[in-house]
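J.: Model the following, please.
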Amino acid sequence: MQPLLIELGTDELPVKALPGLAQALFDGVLDGLARRGIAVERGDAKPLYTPRRLAVRLPGVATEQPEQRSEVPGPYLNVALDADGQPTRALLGFAQKAGVEWTALARTTDHKGERFVHRALRPGAPTATLLPEILREAIAAMPIPKPMRWGAHEHAFARPVHWLVMLLGDAVVEGEVLGRRSDRMSRGHRFLHDKPVWIGAPDDYVEALRAARVLADPDERRARIVAEVEAAARDAGGRARIAPDTLEQVNCLTEWPSAVRCAFEPEFLAVPQEALIATMEANQKFFPVLDAQGRLTAHFVGIANLESREVAEVRKGYERVIRPRFADAKFFFVEDLKQGLAAMNAGLAGVTYQARLGTVADKVARVALLAETIARAVGADPVLARRAAGLSKADLQSRLVGEFPELQGVAGRYYAMADASLADLAHEPRAAVAAALDEAYMPRYAGDAIAPSPLGRVLAIAERLDTLAGGFAAGLKPTGNKDPFALRRNALGLARTLLEGSLELDTGEALLQAAHLVHADIKAATAATPASREALRHELRQADYAPETRASADELYDFILDRLRGYYAEQGVPPQRFEAVAALRPASLLDFDRRLQAIGEFARLPEAEALAAANKRIRNILRKSEDTIPAQVDPALLSEPAERALAAAVDAAIAETDPLLAARDYVAALARLAQLRPQVDAFFDQVMVNVEAARVRGNRLALLARLADRLGSVAAIEHLSV
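T.: Predicted structure coming up:
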């Protein structure tokens, strides 16, 4: 075993693709070695990379393949030998091709009979002779959507390749890949050590590059960035905001990172800090500095790809590039404040939301109606909910959001706190309305929290209800990987807000109202004039729910359940438990969650499996029966002791579980129903259901129907039966 080093030196590689390219090369080399049977001691090896290089370093690789055994099947005996046992032309041809006498061939037997076979054993090839081809295969398999070509050859890679290091032990592996002959000469930092770097052996690689001002280990480089940024932020009297995405991109931009503490004019702090932070992180890859309360200070930290002797000049450069963007943000913010939310809102009538769904103003009107209804249902202020919903999209017309689209909602919060149209509200309700404009977009991404305030949750629900209903009505249902309106994300966001916010809302009724409003707007859009369109819209909204509206709401409910399957699966809920509750289609998702938790408790009881199997059997009996099952059980027709005992036990269980179900104490209800197991087992052991006497048979079916109805009152427990 000898250590292995492969390094591809290139022009600066794409920042966001760099970790994936490094991992793909690492995996490809390991796969190529494994397919050739070459033993590897991987240890804690990992991909090494910088903006200018991809490297694979393995602690131990066998210097040659093991012996290579081969077995080539030949003709069957009935074809290979004639009647006298002599070789036919088929056998002689096979032996000649194998390079041996036919008498040296072995025999084997398979399902068709006995046949000749040529077995051979040859020495394994030296690993060094196989490595160039292994590397070429690994490169060919790398995910490079747009390979570049350079020079007067046909080689292609993510970026032009300038050097290649291949070492097995302390020896250079001879070979050519991508037009580069291998040697042991790497390269140092482009500015701090612009000269070749001798690599004596793979184990020397990281240290040799470190001496040449290159940190080849991305984990070491990342740790240095964090340490330097945090130290610089402390020097500025604050703490650094280190966003994971910004950190990763800076890590892929530098080989020898060095922090530079910078500052900007405090007057820019009058601008929403989210805009300034977005500029620093997204555009310049700088790290903002916050105070103890999480507020932005007039400092930030830049990361240079060198240790400069003129740090002051580097600082001036960083401060200079950020100033114009800050000045633009300040100008947009001031101008937006002059305009006001009311003027912004008026402009929404001229902005198309979706061809069939009308303008953004139409969407806002629908969301406002939904928000008012939802607020009443969940105990929020319906007046404030409608008012907040009416302003929820105004900031889309702002200059600030035009420049920073990611600030939707955030900008609205700032404008609402300063807007004259909300002057009639005291500070607390105004702050609630302003916060709701921002929180309506939560959760913004996977793992984000739901809206923290009651009003924010109402708006988040109303917004997603309209988006889902509108998307389905407009024919924008997700297909495959396509989801232009992010309906999957909206469905999960809606469900999470209801569940994690503990909001008791009739989801089915809310979906009905949302679909009703959307269908009314779509139909009203066919009217000839604005006045007639508004009149028709009003008339349609007052009408009863149409069949297509109910069908759409049912489809939306199923769509939300599909998202919940994944949500609960991530929490470890078995799929059969989810399906047991989903079969009942509870109106409230919070009630759905309570039932799901209860069925989990029930599944742990020793009686659960037997009762689930019994309920499955009962459902099958009832489904197959062609009799008209009586609505009530006639005690006079109960003749067998086991059926009388079951009827009495069911009566008692129903009487005791009625108040539990009314109180939604599903755990206690299922625990009480589990006590029916002895009577159920005895009934099926001692009583025949499908007897000849029609009235007796019908009465027993009625008893089973009553039992099944109560056993399935919390969930369709038959789904728990394997």
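J.: okay, CA-based contacts and neighbour counts for the rest of this
T.: Fine.
J.: mind listing what's buried in the helix or strand harbouring Ala342?
T.: Using DSSP states H and E, the element containing Ala342 is helix 341-346. Across helix 341-346, burial judged by 16 or more other Cα atoms under 10 Å covers 341-342, 344-345.
J.: Which other helices and strands does the longest helix along the chain contact?
T.: Longest helix in the chain by number of residues, with DSSP state H as the criterion: helix 311-339. Packing partners of helix 311-339 (3 or more Cα pairs under 8 Å, 6 or more residues apart in numbering; DSSP states H and E): strand 258-263, helix 273-278, helix 399-403, helix 410-418.
J.: The next helix or strand after the last one vs helix 410-418, what angle?
T.: Tracing the chain past helix 410-418, the next element assigned as helix or strand by DSSP H and E is helix 427-439. In this structure, helix 427-439 runs at an angle of 170 degrees to helix 410-418, with axes from the mean of the first three to the mean of the last three Cα atoms, to 10 degrees as the basis.
J.: roughly how far apart are Glu500 and Pro452?
T.: Glu500 is 10 Å from Pro452, where distance means Cα to Cα, to the nearest Å.
J.: again, but for Leu290
T.: Counting by Cα to Cα - Leu290 and Pro452 are separated by 22 Å.
J.: One more, please, to line up against the first structure:
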Amino acid sequence: MSDLIIELGCEELPAASVEPMAQHLGAVLKAALQASDLCAGEPEIFATPRRIAARFTQVGERQPDTEVERRGPAKAAAFKDDKPTKALEGFMRSAGVTLEQLATIETPKGEWVVARQTQPGKSLTEVLLETLPEAIKTMPMPRRMRWGASPQEFLRPVVWLLAMHGESVLPLEVLGLKAGNQTLGHRFHAPDAITLASPSNYESALETAYVMADSVKRRARIVEQVKSVAATIGGTPVMDDELVDEVNALVEWPVALAGRFEANFLEIPKEALIQTMQENQRYFALLDDQGALMPAFITIANLESNDPETVVDGNERVIRPRFADTMFFWSQDKKQPLAAHQPQLSRLMFQEKLGSVADKVLRMEKLGGWLASELLMEAADVKLAVTLCKCDLNTEIVKELPKMQGICGRYYATRDGHPASVCEAMEQHYFPNKAGGPLPEGVVSQLVSLADKTDTLAGIFGLGMKPTGAKDPFGLRRASLGIVRILVEQKLDLDLNEILQQALDNYGERLQAPDREAMLAYVIERMRGYLVDKGYAADAIDAVLAKGLTRPLDIVARLEAMQQFRSSDAAASLAAASKRIGNILKKVETAVPDEVNKALLHEPAEAALYAEVDRVKPVITQHMQGRDYQASMRETASLRETVDAFFDGVMVMDENVELRDNRLALLRQVNELCCSTAELSLLQPAEVETATASSGQS
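T.: Got it, this is the predicted structure:
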């Protein structure tokens, strides 16, 4: 058993492809080695812009031989007059055996002829000759290219192939390259070939050649260096994970260097400067103790320069013209107030059949005003925020840096002296702009965000453009989840059904017979997933949603009550009783009376149940009107003993029609009370029992 390493050396790979390609190589090799019983361990993955590699420990040189038993014809059909039949002769030819090498086995269907053979295992080389081309063929890459006169295809030209098992070179050939025991170091610091003694010294050999092949260790070094350099100049680096990952995939030998730029550029919104540094130059911006942007940055060089000042100077000269362009756009935009951009919104298309952005803003203004009235709040700031929230789309800086939309609006609105809540809404009405992202904080921002997302959802969905599979060009999934999160987490007691109807009404004749029910069901389904992610039991969610509720805040309140109820001793019994009552009532073909006739309550158990129902009904009704669902469920739980006693002592489907109908009426009232908060019959018995048992243990 020896170590194995496979390395593909390339011209510089795109940063986004480095890690996925290396992980794919390791995964495919691991699957093949495990399936061949050559290795059971996990691979070590190495990835740099110029190489992807996987190393395995304790890899066998050859598969173990296996005993194969091949079944032939039944013994009765294999011989005739003690001589082989044609069926047996055909089997011997196909198996490559003689008559003397055959045996028989007993089965439930009689004796059968078998050939037992030893199948030699494949060598490691044979396994890799089959696996490596397949790994390369299926490797994730955006496109493939050819180089030179070779017919081979890969993301970038492949320069070398390293394949070693222990101290031996494996005789492999892929992409027109024969495997060897040599790799290459850093392109500038150590360009000569490096001969490896064994796979175990792969990392150390490369490190002496200025290559950190382990991407995890290299990433850690980048983070450490950036923080260290930042500390020397009194700053805190802006270290987005995506930026760190990208920089990590661009270098083999990271060296952090600090540069500076003119302080007058700090007049520009810091978000624009940070975006320019990150996306255009892959620089790390620096913040001071107050969170303000410093006129400095950190770049990661891919070499240790003898003259680092020259490297820094080059980076400073590159960033200045970019900042100068941004400064020009900022200066141009300052020449007029944000509201001056409103007329141009009619030239920006929202959607061909739904009109311009200006049309969208008018609809949002109506919806925002209605939302404010539903919350009994003044609508003026909401309407003002709506009229301004898309204006920055026409500014020069947003045209140049699209991710600045909303952020620039906040700066411009603040400059123009608008109320703080309106300025905040310019940016935050786009929130949440990613999964789990922050929500709009103020109520004005929340209502503008709801108006924006609901208008988009209603319009696009109303055109029949429901998301399919992975395609969701207008972000309807994100919009739906955003609506739910804002209503629930910011505790806005609004009705989804009414919000959607208002949004649809605002479109007028632009939408022909939109399916509001399907739209509502789509949002409710997104809410169901959200609630599952929040830790609520799936059956409890279904039990509450079965009530046809459309106020998310109310739905969550009922779920909280259900969580408490199902931990009680009564939960399992009443859930079973509700299901039983539902099944009984489904089978009844005649009308069930609305009221219970006390004179027909002959059995003590039914009289007791009626008395208990009569006692708790007004209490539960009062709790439901006050949305005190936990108190309502506690009262519901008090019915357990009388319900159990009723089913133990009363024949519901009595031959006497009057008695039977009266008991059915009583049971219907019981079920209505039990299911005031949620449809208890949908609770799964196993989960209810588990919750009850857990409660008892605690």
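J.: Quick check: TM-score for this pair?
T.: The pair, once superposed, lands on a TM-score of 0.95 when counted by TM-score structural alignment, normalised by the length of structure 2; 685 aligned residues with a Cα RMSD of 1.8 Å.
J.: Translate Glu609 of structure 1 into the numbering of structure 2.
T.: In structure 2, Glu609 of structure 1 lines up with Ala572, judged by TM-score structural alignment.
J.: Look up the closest residue to its match, ignoring the ones flanking it.
T.: Val688 (5.4 Å; Cα to Cα, 6 or more residues apart in numbering).
J.: Quick one: map that neighbour onto structure 1.
T.: Using TM-score structural alignment, Val688 of structure 2 sits opposite a gap in structure 1.
J.: give me the number of residues near Ala205 of structure 2?
T.: Per other Cα atoms under 10 Å, the neighbour tally for Ala205 of structure 2 reads 20.
J.: With the one 10 residues further on instead?
T.: Under the neighbour criterion other Cα under 10 Å, Ser215 of structure 2 is assigned a count of 20.
J.: my guess is it meets Pro49, correct?
T.: No - in this structure Ser215 of structure 2 lies outside contact range of Pro49 using Cα atoms under 8 Å: 10.2 Å.
J.: shared neighbours, these two?
T.: Residues touching both Ser215 of structure 2 and Pro49 comprise Ala249, with contact defined as Cα atoms under 8 Å, 6 or more residues apart in numbering.
J.: quick one on the thing from earlier: turn the helices and strands packed on helix 311-339 of structure 1 into TSV, including distance to Gly175 of structure 1 and mean neighbour count.
T.: Putting these into TSV (distance: least, Cα to Cα, whole Å; neighbours: other Cα atoms under 10 Å) gives the following:
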stretch	distance to Gly175 of structure 1	mean neighbour count
strand 258-263	37	22
helix 273-278	47	18
helix 399-403	52	19
helix 410-418	57	23
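J.: Tabulate the ones you listed (CSV), appending distance to Pro14 of structure 1.
T.: As requested, these are exported to CSV (distance: least, Cα to Cα, whole Å):
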stretch, distance to Pro14 of structure 1
strand 258-263, 21
helix 273-278, 21
helix 399-403, 25
helix 410-418, 31
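J.: Out of these, which gets nearest to Asp235 of structure 1?
T.: strand 258-263 (8.3 Å; Cα to Cα).
J.: so where is the closest one in structure 2?
T.: Taken onto structure 2 by TM-score structural alignment, strand 258-263 of structure 1 occupies residues 255-260 there.
J.: quick one: the matching stretch to chain centroid distance?
T.: 35 Å (Cα atoms, centre = their mean, to the nearest Å).
J.: Repeat that for stretch 142-151 of structure 2.
T.: Counting by Cα atoms, centre = their mean, stretch 142-151 of structure 2 is centred 34 Å from the centre of its parent chain.
J.: Ile483 of structure 2 belongs to a strand, doesn't it?
T.: No - under DSSP: H, G, I helix; E, B strand; the rest coil, Ile483 of structure 2 falls outside any strand and is assigned helix.
J.: Nearest residue to it in space, please, no chain neighbours.
T.: Leaving aside its sequence neighbours, Ile483 of structure 2 sits nearest to Leu450 (Cα to Cα, 6+ apart; 6.0 Å).
J.: Quick one: neighbours of the one you found, just the number.
T.: Leu450 of structure 2 has 28 neighbouring residues, counting by other Cα under 10 Å.
J.: wait, it sits on Val484?
T.: No - using Cα under 8 Å as the test, Leu450 of structure 2 is too far from Val484 to be in contact (9.4 Å).
J.: rewinding a little: what's the helix holding Ala342 of structure 1 packed up against?
T.: With contacts defined as 3+ Cα pairs under 8 Å, 6+ apart, helix 341-346 of structure 1 has no helix or strand neighbours.
J.: Over in structure 2, find the residue span the helix or strand following that helix aligns onto.
T.: Proceeding N to C from helix 341-346 of structure 1, the next assigned helix or strand is strand 352-354, under DSSP H and E. Taken onto structure 2 by TM-score structural alignment, strand 352-354 of structure 1 occupies residues 349-351 there.
J.: Quick check: buried residues in the matching stretch?
T.: Within stretch 349-351 of structure 2, the residues that count as buried by 16+ other Cα under 10 Å are Phe350.
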